[in-house]
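[1] I'd like to go over a predicted model; first the sequence, then the structure.
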Amino acid sequence: MMTINLKYRHMLNRKYLGLLFLCCSYLQGLAQAPLLKKDLLSPGNGHSLIKGFIGDKMKTSINNRVMEQDEDKVIKPFAVKTEKDFNDWRCEYWGKWMTSAVLASSYSPTHEHQDKLKRAVSKLLMTQSANGYIGTYTKDAELEGWDVWGRKYVLLGLISYYDLTKDKSALESAGKQLDYLIAETGRRNIKITDNGLDAIDGLSSNSILEPVVLMYERTGNRKYYDFAQGMVKNWSLPGKFAKNGLKLVEHGIEKLPPINVAAPKAYEMMSCFEGICELYRVSGDEKYLTAAQGFANSILTNERMIVGSGSNQELWSNGVKQQTELMQQPMETCVTTTWMKLCYQLLRLTGDSKWADELEISLYNALAGAQTPNGNWWSYFSPLSGERVPSTPQHEDVGLSCCVANGPRGLLLTPKWAVMKGQKSVYVNLYAPAEYSEMVNGANLKLNVLSDYPVADKITIDVNPDAPGVFTIALRIPSWSIENKFTVNDKNQSVMPGSYAKITRHWKKGDKIVFYPDLRGRILSAPSGAPQMAVMRGPVVLAIDNRMVKEQDSAVWLLPKPWDYGHTELAPAGYKGYVLNREDSEKDLKTKYVDLVPYRNKPDNVWMAFEVAFLMRPSHFFDHKEKMLVMCDYASAGNEFSADNLFRVWLPQPLFLRNAFVKDTWKITYPGKKERPVVPSN
């Protein structure tokens, strides 16, 4: 500890000596901890420019939402400190916004963006109490309600800012914040496991595991590592809320359905597993990775709905089987974002392309559909039938809801996983039109992705290293892409669905990769066994929208072709009507495809639309006729955010077009409200 001149010692009371000791102890430990389990894939850190549909979504989110945020509104609650209980979570907004603003500034670095972040951090640190506390709760209510949850987001915001700028003042303040939490819980004999909201078994407080481990990674302060391990150890023991223990690790390893794990609060539970991923990196304990993978795979089996999200009323709900039903508050945007962040963790740790497949499905569907067309707002919940409804501000003084603050974090994560790095290799995960540059094996590699994917199926990647060299370029072959054409400099290459095509060769400027993924329309049957079907094209879920499919007195069936003229011996002479083609059971087990014809008369704010042949069957074998209906991408469906713009994904068989669209679903999304929510004006 540093020496203090005697003539000044009398000026320091015991309070400030204690703070000085904490600060000096913290600085002494300021050495990065070794990662015992390094990522197999690391995020891209070179230049990236994503274009097209996703690029536009990102640009509008940065310009109209993230960088338009009034930082004073999210900081004021930290200055006045008036919050007390479970109704108060203004404590989360600054950290959520800052983490998304850091992602925005990293992707689009401008002096204006950098200045805004610097101001927001400086103003927040002015609210830090002498004991290190940065929060919104009154002194007598500290550690109550959402307080620890809010401290988590403060830590995540400060850490992300430090990672971007290397401003040590942010990391030092984060250290003081965490030191105070550890000291106070110790002094008051409070376990984090027993802290927070009893209704959700304290999951919100326990999710602080992630930034605790991140602080250890950046400082090497063993106290943080021990605190993290102590938290997880307590998960296995009986506690205040969970009489048999939270047992997140054990239940993850068992692949227990998420609805049966602790309190089934989806967002907070996944946040805890993000922390488990970080703990695996620093501990090397394989059970943590096994638990995270088991939990995520159980989400895929039991909860992840067709558009890449889950939950109903913010809770796990056996959503895989329930998704064809009318759900009251389905697929919270916070759940979508956190699911994507967990998939990103697992992609980094395992290098398994499955998690990139999942990121892509969530990005193009659940996440993109939740954002308003101009990027200034988000929906709280995203239905599979009915209407899109914008989120209402949960705290009028701040002007935000949890999902409006959280949505950009999922969207702006995209450049981190679009192109990633391995050992002497680059991995291409996203095929949107884009430009990337990354250092690989000593060469500055520029990749130019020329495509209109997933609208069109041709993807051309121009490979331009600044010097010829041997390295690997790996391209994701999605699991749904069964029939593929893949060439390098016009030479065919063999590829396997659900894996990476790894091409190791002597690359030079002008080399070219061309990939044609399988974008046939796939018919999916309801996992519950209900007589309903849906259509996907590549990673994109299709839906009917009442701007292009009007209600009418007919019933239609979605069926794979070919249809034939079977049983014609029963038909009158000259009969030309279609009847069903009976398939054997073996064929029934295979993926069924449907022809998709591009629709040219779509509304301007619809990204992609296709005509699809349905079958009208007025009588058993006779007078069957083809009827063309238009289906558009899920993100565009209902994107007027109006009570008059209705859509649906899962199609009953038969679909009676008079009752195709469910009306007034905003009333069950926001029960008790007298007026339909609207996007707030700035």
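    Great, that's in hand. Numbering: from 1, shown residues only.
[2] could you use CA atoms for every contact and neighbour count after this?
    OK.
[3] could you list every helix and strand in contact with the helix or strand where Gly369 lies?
    In this assignment (DSSP states H and E), Gly369 forms part of helix 368-370. Taking 3 or more CA pairs under 8 Å, 6 or more residues apart in numbering; DSSP states H and E as contact, there are no helices or strands that helix 368-370 lies on.
[4] now with 10 Å, please.
    Judged by 3 or more CA pairs under 10 Å, 6 or more residues apart in numbering; DSSP states H and E, helix 368-370 is in contact with helix 52-61, helix 333-350, helix 402-411.
[5] pick the most buried one from those helices.
    Of all the helices and strands packed on helix 368-370, helix 402-411 carries the top mean neighbour count, a mean of 26, counting by mean count of other CA atoms under 10 Å.
[6] quick one, that helix and helix 333-350 angle?
    Using axes from the mean of the first three to the mean of the last three CA atoms, to 10 degrees, one finds that helix 402-411 and helix 333-350 are set 30 degrees apart in direction.
[7] C-terminal to helix 402-411, what's the next element?
    helix 414-418.
[8] look at Leu542 and give its secondary structure.
    Assigned state for Leu542: strand (three-state reduction, DSSP: H, G, I helix; E, B strand; the rest coil).
[9] against that first model, consider the following:
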Amino acid sequence: LWQKFVKVFSTREDGADNGWRGEYFGKMMRGASITYRYLPDEELYSIMEETVRALLATQDELGRITTYPTEHELCGWDLWVRKYVLVGCLYFYDICRDNALKESILTAMQKHADYLIANLGEDKTDILATSDLWGGINSSSLLEPIVELYKLTNEERYLTFAKYILSRGGCTGGNLLDIVEKGELLPHEFPTTKAYEMISFFEGVLAYYEATGEERMLSIVRRFADLVWENEITVIGCAGCKSEQFNHSAIMQAEPVSDKVIMQETCVTVTWMRLMERLLSDLGEAKYADRMELSALNALHGAVNLYHIKQYCKEERRLVDALPFDSYSPLLHHARGVGIGGYKTFADGGYYGCCACIGAAGTGLYPLSAATRSEKGYAIHFFESGTIHLTDSAVIEEIYSPAAGTLSLLLSGFPKTPVALSVRVPSWSNDPSCTLDGEAVDVTAGSYLTLERVWNDGARLTLSFHPALTPIRVNKRTAIRYGAYVLTRDEEKQAGNIMKKIVLPYEGAVYYMETPQEPESIRLRLKTRKGKDVLLTDYASCGKHWLAPRRRITVWFEVKKSILGMRKTKIKREHS
């Protein structure tokens, strides 16, 4: 497979159909590099190194590494491909252990970028004219790796080129930076509405802020992130309920769609997570971790093809062999496995897709960013039972129960000097509580608890987040979250009509927890007035057998409003 990803740079086969096969290398290399950082594996590293060496060998005398021939370049998805060449090389460069190879990678990246600088800009080819798709936003997303190359080399020409890309505003029809700054339009009203590429462009704007400290750029990205969060991000943490475009998904997500409609591209999920992680790293604000958690535990994990099931290919009009990630995520009475995003075949046989390539960047990034260094110590952003190795000696044993909403941290091996430990208290917490070695500590939902002290061996920090059912109502339909998990009805798990209206008991909503079944994280039953309980499990575990006769799932359903009362009804919890 990796050989196929590289071979297209020799055959230049994207030139024949203005394709994007060349993106596969960069996406997969980025995901593999992130995964390797979290779980080092020598076989994986060997494959990556061999692949990068093979890619460098395809560079022509002009410095180009692309899947487009010289007689048909700077069009279609050519700049998108060249962007991902830089992305893949930059990520492998960070983990490369061979200094000579690192030097070769750096030289190749600079020649590759210098060719673009020589051909794009004022009095040259306009970057927005290099693609007739989506107003050129795909080409403008080249910004992020160009800025990263500037950070790596400190060569002024790359910063100058980045400034030029910014000056063009991202797309035809209007300057996206000015549009976001003015705040007069919502994302679905922008000159271009392609969700994945637009988020990727703003990731480059944030990288520019990181390189220059220009506060205006940070302000624009923060405003953009909030606009998308408030108007486009759905209940499961993705966006784009109209094909792969922004369409005011916050409102449209609860509307029925036909079986032929694709929605909520996995590429959008991962790129949104990347932007949130970057804002979290730059600013340390808990809301970005909350948003990233929602996407990871629902949209991303839900897209993992756990059982290697075949998927339907719209282009071939048939089922094809499994890819590791599903490309689209349903919400309302729909099934998985209905299409392969970014599907392309190779000239020598085989196929792949964009979402299958990008998924590993998300599944690697989420655990990798769970615990990070802070200014005076360490921060824990996301929770999973296991061992956190902060240094050779400093270790935290973590026990987390998503159903109970409890987190226990046992510390050992810390230095005998003060160290700050910050732990996120999620915004979904209800009256959270905390103890340190049995002594109560004040905590606030939607923030970080930070304690700076000398940590004795055996110090134990315990937090209780008290998750509860949280109803969300859109267009006369209801979705329910339990903590960060979106609860889902799955017709394979429970007989009957999953779209039948739920009529709750007169006393309100009452539920009881059950032991989750593999691969579930949350399993509970909601009592109804007529006595038949409704089974609800976490979204990521649902719809996994998408070739089964009963394969539809739904996160949106009708609940009798007069009984639920939404904000007024107290949702009670019982134990099974």
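    Structure's in. What do you need? Because the structure is a prediction, the values reported are computed rather than measured.
[10] nearest to Gly294 of structure 1, of the helices and strands packed on helix 368-370 of structure 1?
    helix 333-350 (10.9 Å; CA to CA).
[11] in structure 2, what stretch matches the helix or strand that contains Asp226 of structure 1?
    In the assignment (DSSP H and E), Asp226 of structure 1 maps to helix 222-235. On structure 2, the counterpart of helix 222-235 of structure 1 by TM-score structural alignment is residues 156-169.
[12] what's in contact with that stretch?
    Residues from elsewhere that reach stretch 156-169 of structure 2, judged by CA atoms under 10 Å, 6 or more residues apart in numbering: 110, 113-114, 116-117, 120-122, 126-128, 137, 139-151, 174-179, 201, 204-205, 208, 211-212, 217.
[13] out of those, which are inside helices?
    Among the contacts of stretch 156-169 of structure 2, the members falling in helices (DSSP state H) are 110, 113-114, 116-117, 137, 139-140, 143-151, 176-179, 201, 204-205, 208, 211-212, 217.
[14] in PyMOL, how would I select just the buried ones from the residues you listed?
    To isolate the buried members of these in PyMOL, using 16 or more other CA atoms under 10 Å:
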select buried, resi 110+113+114+116+117+137+139+140+143+144+145+146+147+148+149+150+151+176+177+179+201+204+205+208+217
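[15] tell me how many other residues surround the alignment partner in structure 1 of Val81 of structure 2.
    Counting by TM-score structural alignment, Val81 of structure 2 lines up with Gly150 in structure 1. When neighbours are counted by other CA atoms under 10 Å, Gly150 of structure 1 registers 27.
[16] just confirm Gly150 of structure 1 is within a strand.
    No: counting by three-state DSSP, Gly150 of structure 1 is not part of a strand but helix.
[17] pull the contacting residues for it.
    Neighbours of Gly150 of structure 1 in contact, by CA under 10 Å, 6+ apart: 88-96, 134-137, 156, 204-205, 208.
[18] before we move on, back to that, adding distance to Leu27 of structure 1, write the helices and strands packed on helix 368-370 of structure 1 out as TSV.
    TSV is the format used below for these (distance: least, CA to CA, whole Å):
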stretch	distance to Leu27 of structure 1
helix 52-61	37
helix 333-350	29
helix 402-411	30
